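> What would the 3D arrangement of this be:
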Amino acid sequence: MKTNSFLCLLLLALLALCDLQAQAVEFGGLDASPMDAAHYPRRAAYQNYLDADDPDRTQKIKVLYSRPNKKDRDVFGGLEPYGQDWRLGANEATEVTFFQAVEIGNVTIPAGVYTMFAQIYPQHWVIKISEQRFIAGAANRDVAKDIVAVTVPTEMVGKVREAFTIGFQEINDNNVNMVFEWDRTRAELPINLSPPQMAGADASPMDLIAYPPMSRLMNFVEEDEMEANAPQVRVVYSRPQMNGREIFGGLLKFGEVWRLGANETTIITFFKDVTIGGKDIRAGNYGLFAKVNEDNWEFILHRNVQSWGNANHDDKDNIVTVKAPTAKAPKTLEALSMTFVKTGDNTVDLAVGWEDTMARLPITVKK
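Prediction:
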C-alpha cells in the first residue's frame, strides 16, 4: 500500500515538473507585419527544382523584409512622415544580400549583406544602403555606415496595394529594378549587375624600362637625334618587394622557374630583329622567365605572352635559353629592378637585380 502511494506521489511530481517546463517555453504568434523574401531571379528561390543548366539557378539578389498592411491608414506623409528615414518595411531593418558585386548610383557595392532605408518625400525617395546590420528600424542608426544614397522618383499606381511589397523588374541581362510598392505609391531602384571592374593599387606595381632610355620620351627628343633614340627594346614587368623575406633560396627556390616579376608574365618587346644566345629573334613581343640557380640564372625567352606567370607553361613555346652567371648587386634592392646597360654600338645587357643578386641577359640589336 505504501509502495502504491509513493508511486502516485512520484507520478504527480513528474507531471508537475513537465507542466513547469512547458510553461517556461513561450512561442511567438504570427506577426501583424509578416516577414517575406524577394529573390532575383525569382525562380532561384526553388533552385532544387531547376535543371542543372537553367540560368535562373544562379541567385543574384535576395531581400528579407517585413510587410506591414495599410489598414485604411494614410501611409506616406501620415504613418510614414515625409523627410524621415523609413526601414522599408516593419520590425527589423530590411536586409538585402547581393551574391555578386553590383553598381547602384555609380557606386560599386561588393557582394555581401546590407540593410536598406528610404527617406521619403511626395515626389521622390532617397534610397540608402548601409553596412550596419542587426538593428530594428531606422531609429539611432549610424548614418556614417551608409555606402550609397540614390534619389529615385515615385509614381502613382492605379490600384491600392494593401501590403508593402518588394519585387524585381528585369530590364535586360545586366540591369534590373528593385521595385517598392505600397498604397498607391511605387518607387524603383536601378541596379547594374555588371559594374565596372576597377582594380586597386597592386602590391607589386608594374613598371617599364626602355632602350635607348629616351625612346620612351620621343616627344622631348630633338629632330636630329630621333634616329639615334628610336625604340629598340622595352620590358614591362611587375616589381615585387622583399618585405623582410629571404628571396633567392627562400621565396624563390633554387632550380625553379620564375616569372621574373609578379602577376602577369614579364613582356620584352624587340622593335628590331635581335640575336640572343646565338639565336636570331624577329621583332615582336615575347615572354621572359628565369630558372633561378645558386650561381646562375637561365633566362628563358618564350612565346606564351598572354599568361599569368609560368603556371601550366608549355616548354614547346620556349625560343631560346641563355645561362647567365649571377653577381652581387651594387646595393640591396628592396624591389625587383631592371635596367639596360649599353655594352657596344649595337649591344646591350638587360640587367635584372633583386635582394643582393643580379644577372645580365646580353642582347645584340641588328642594324
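
> contacts, neighbours, all on C-alpha from now
Will do.

> list the contacts for residue 338?
Neighbouring residues of residue 338 by Cα atoms under 8 Å, 6 or more residues apart in numbering: 209, 350-353.

> hmm, try it at 7 Å
Applying Cα atoms under 7 Å, 6 or more residues apart in numbering to residue 338 gives the contacts 351-353.

> out of the residues you listed, who has the most neighbours?
residue 353 (23 neighbours; other Cα atoms under 10 Å).

> Let me know whether residue 38 touches residue 65 as I believe.
No - Residue 38 lies out of contact with residue 65 (Cα atoms under 7 Å); the separation is 8.3 Å.

> okay, these two: which has more neighbours?
Of the pair residue 38 and residue 65, residue 65 is the one with more neighbours under other Cα under 10 Å, namely 27 against 18.

> ok, and the closest non-adjacent residue to the more buried one?
Spatial nearest neighbour of residue 65, chain neighbours left out: residue 94 (4.7 Å); criterion: Cα to Cα, 6 or more residues apart in numbering.

> here's the other one to compare against:
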Amino acid sequence: MVIKKLNTGLLLAFLLVSNVMCAQGSKPSPAATAEGTVNGAKITIKYSSPAVKGRKIWGGLVPYDAVWRAGANEATTFTTDKKIMVEGKALAAGSYSIYAIPGAKSWKIIFNSETGQWGTSHEGVTTRVPEKDVLAVTVSPVKSKTAEEHLKYTVTPKGFELVWENLAVPVAIK
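Predicted coordinates:
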C-alpha cells in the first residue's frame, strides 16, 4: 500500500515536472543571446525573440514614437566588459537594459542602469525608469537584407544590429 502511494506520488511529480519543462521549451518568444567583440570589448546582449506571425511590426505591434523594451518578456540587457563609445558617446563598462523609441526615419536607443526587470507592466507600459537612463543615441534604421521572422540581435566588429521583419537597426560602437 505504501509503495503504491509512493509510486503514484512519483508519477504525479514526474508529470508535473515534464509539463513545466515542455512549456518552457516552447515559449512564443524564446530567450536568445548575441555575443561578440568590438575593439577589444566583449559585448553580450540577452533578449527574448518574438516572431512576426503575419503581423505588422513597425508602426503596428511596436508603435512608433513610444518606448519599447527592445524585445519580449524581460527587458533586453546589454553588457560590456570595457568602456565603449556608442555612436560617439561614452558608455562605462557594465550591464544595462536597452529600450528603444522606434520612428519611421530614426530611432532612439536608450541604455538604462536598471536590469532584471520585466519589460512591461500589467497595463502594457514599459518598466523603464527614465531617471536611470545613462545614455541615449539616435540611429537610422535601414531595410534589412533578408526578412527575419524572429527578432535577432547580432554583434559585429562595427557594433550591434537589431533585425526583425524587414528592418535593420545598426548601432555603431568603437
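
> Helix, strand, or coil at residue 191 of the first structure?
Assigned with DSSP: H, G, I helix; E, B strand; the rest coil, residue 191 of the first structure falls in the strand class.

> mind listing the helices in the stretch 151-300 of the first structure by residue range?
Read by DSSP state H, counting those that start in this stretch, the stretch 151-300 of the first structure holds no helices at all.

> hang on, the earlier thing: can you get me a residue count around the residue nearest to residue 65 of the first structure?
Residue 94 of the first structure has 26 nearby residues by other Cα under 10 Å.

> Next: residue 54 of the second structure.
Count around residue 54 of the second structure with other Cα under 10 Å applied: 8.

> Translate it into the numbering of the first structure.
Under the alignment by TM-score structural alignment, residue 54 of the second structure pairs with residue 244 in the first structure.

> what's the counterpart of residue 164 of the second structure in the first structure?
Per TM-score structural alignment, residue 164 of the second structure is aligned with residue 354.

> hang on, isn't residue 329 of the first structure packed against residue 358?
Yes - with contact defined as Cα under 7 Å, residue 329 of the first structure counts as touching residue 358 (5.3 Å).

> out of those two, which sits in the busier spot?
residue 358 (22 against 15).

> From residue 326 of the first structure, how far off is the more buried one?
From residue 358 of the first structure across to residue 326 of the first structure, the span is 6 Å (Cα to Cα, to the nearest Å).

> quick one, strands of the stretch 251-367 of the first structure?
Taking DSSP state E, counting those that start in this stretch as the criterion, the stretch 251-367 of the first structure carries its strands at 256-258, 267-270, 274-276, 279-281, 284-292, 296-302, 318-342, 347-365.

> Distance to residue 158 of the first structure for those strands - can I get that in a markdown table?
Converted to a markdown table, the strands of the stretch 251-367 of the first structure look like this (distance: least, Cα to Cα, whole Å):
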| stretch | distance to residue 158 of the first structure |
| --- | --- |
| strand 256-258 | 67 |
| strand 267-270 | 63 |
| strand 274-276 | 76 |
| strand 279-281 | 74 |
| strand 284-292 | 64 |
| strand 296-302 | 68 |
| strand 318-342 | 67 |
| strand 347-365 | 72 |
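
> if we can go back for a sec, pick the one among the contacts of residue 338 of the first structure closest to residue 362 of the first structure.
residue 351 (8.7 Å; Cα to Cα).

> What is the burial count for residue 189 of the first structure?
With other Cα under 10 Å as criterion, residue 189 of the first structure counts 20.

> swap in residue 118 of the second structure?
15.

> which residue lines up with it in the first structure?
In the first structure, residue 118 of the second structure lands on residue 308 (TM-score structural alignment).

> just to revisit the earlier point, of all the strands of the stretch 251-367 of the first structure, which one is nearest residue 85 of the first structure?
Nearest of the strands of the stretch 251-367 of the first structure (Cα to Cα): strand 318-342, 50.8 Å.

> how far does the closest one sit from the chain's center?
34 Å (Cα atoms, centre = their mean, to the nearest Å).

> just stretch 33-51 of the second structure next, same as before
10 Å.

> end-to-end on it?
End residues of stretch 33-51 of the second structure are separated by 16 Å (Cα to Cα).

> Report the buried residues of that stretch.
33-38, 41, 43-51 (16 or more other Cα atoms under 10 Å).

> show me the contacts for the residue nearest to residue 172 of the second structure when sequence neighbours are not counted.
Spatial nearest neighbour of residue 172 of the second structure, excluding adjacent residues (Cα to Cα, 6+ apart): residue 159 at 4.6 Å. Counting by Cα under 7 Å, 6+ apart, residue 159 of the second structure touches 38, 171-173.

> Still touching in the first structure? Go through the residues you listed.
Here is what carries over to the first structure from those, by both residues aligned by TM-score structural alignment, their matches' Cα atoms under 7 Å: 171-173.

> shouldn't residue 116 of the first structure be in contact with residue 128?
Yes - between residue 116 of the first structure and residue 128 a contact is recorded at 5.7 Å, counting by Cα under 7 Å.

> So which of those two has more stuff around it?
A direct count of neighbours by other Cα under 10 Å for residue 116 of the first structure and residue 128 places residue 116 higher, at 27 against 20.

> Excluding chain neighbours, give the residue nearest to that one in space.
Residue nearest to residue 116 of the first structure in three dimensions, not counting chain neighbours: residue 129, with 4.6 Å by Cα to Cα, 6+ apart.

> Mind giving me the packing neighbours of the helix or strand harbouring that neighbour?
Using DSSP states H and E, residue 129 of the first structure maps to strand 124-130. Counting contacts by 3 or more Cα pairs under 7 Å, 6 or more residues apart in numbering; DSSP states H and E, strand 124-130 of the first structure packs against strand 112-120, strand 146-172.

> Which stretch among those approaches residue 16 of the first structure most closely?
Nearest to residue 16 of the first structure, of those and by Cα to Cα, is strand 146-172 at 44.5 Å.

> one step back: any idea which of the helices and strands packed on strand 124-130 of the first structure is most buried?
strand 112-120 (a mean of 21; mean count of other Cα atoms under 10 Å).

> Distance from that one to the middle of the chain?
22 Å.

> Run the angle between that strand and strand 146-172 for me.
Interaxial angle, strand 112-120 of the first structure versus strand 146-172 (axes from the mean of the first three to the mean of the last three Cα atoms, to 10 degrees): 90 degrees.

> name the helices or strands packed onto strand 112-120 of the first structure?
Applying 3+ Cα pairs under 7 Å, 6+ apart, we find strand 112-120 of the first structure packed against strand 85-86, strand 94-98, strand 124-130.

> Which is the succeeding secondary structure element to the second one?
Note on strand 94-98 of the first structure: by DSSP H and E, the next helix or strand toward the C-terminus is strand 102-104.
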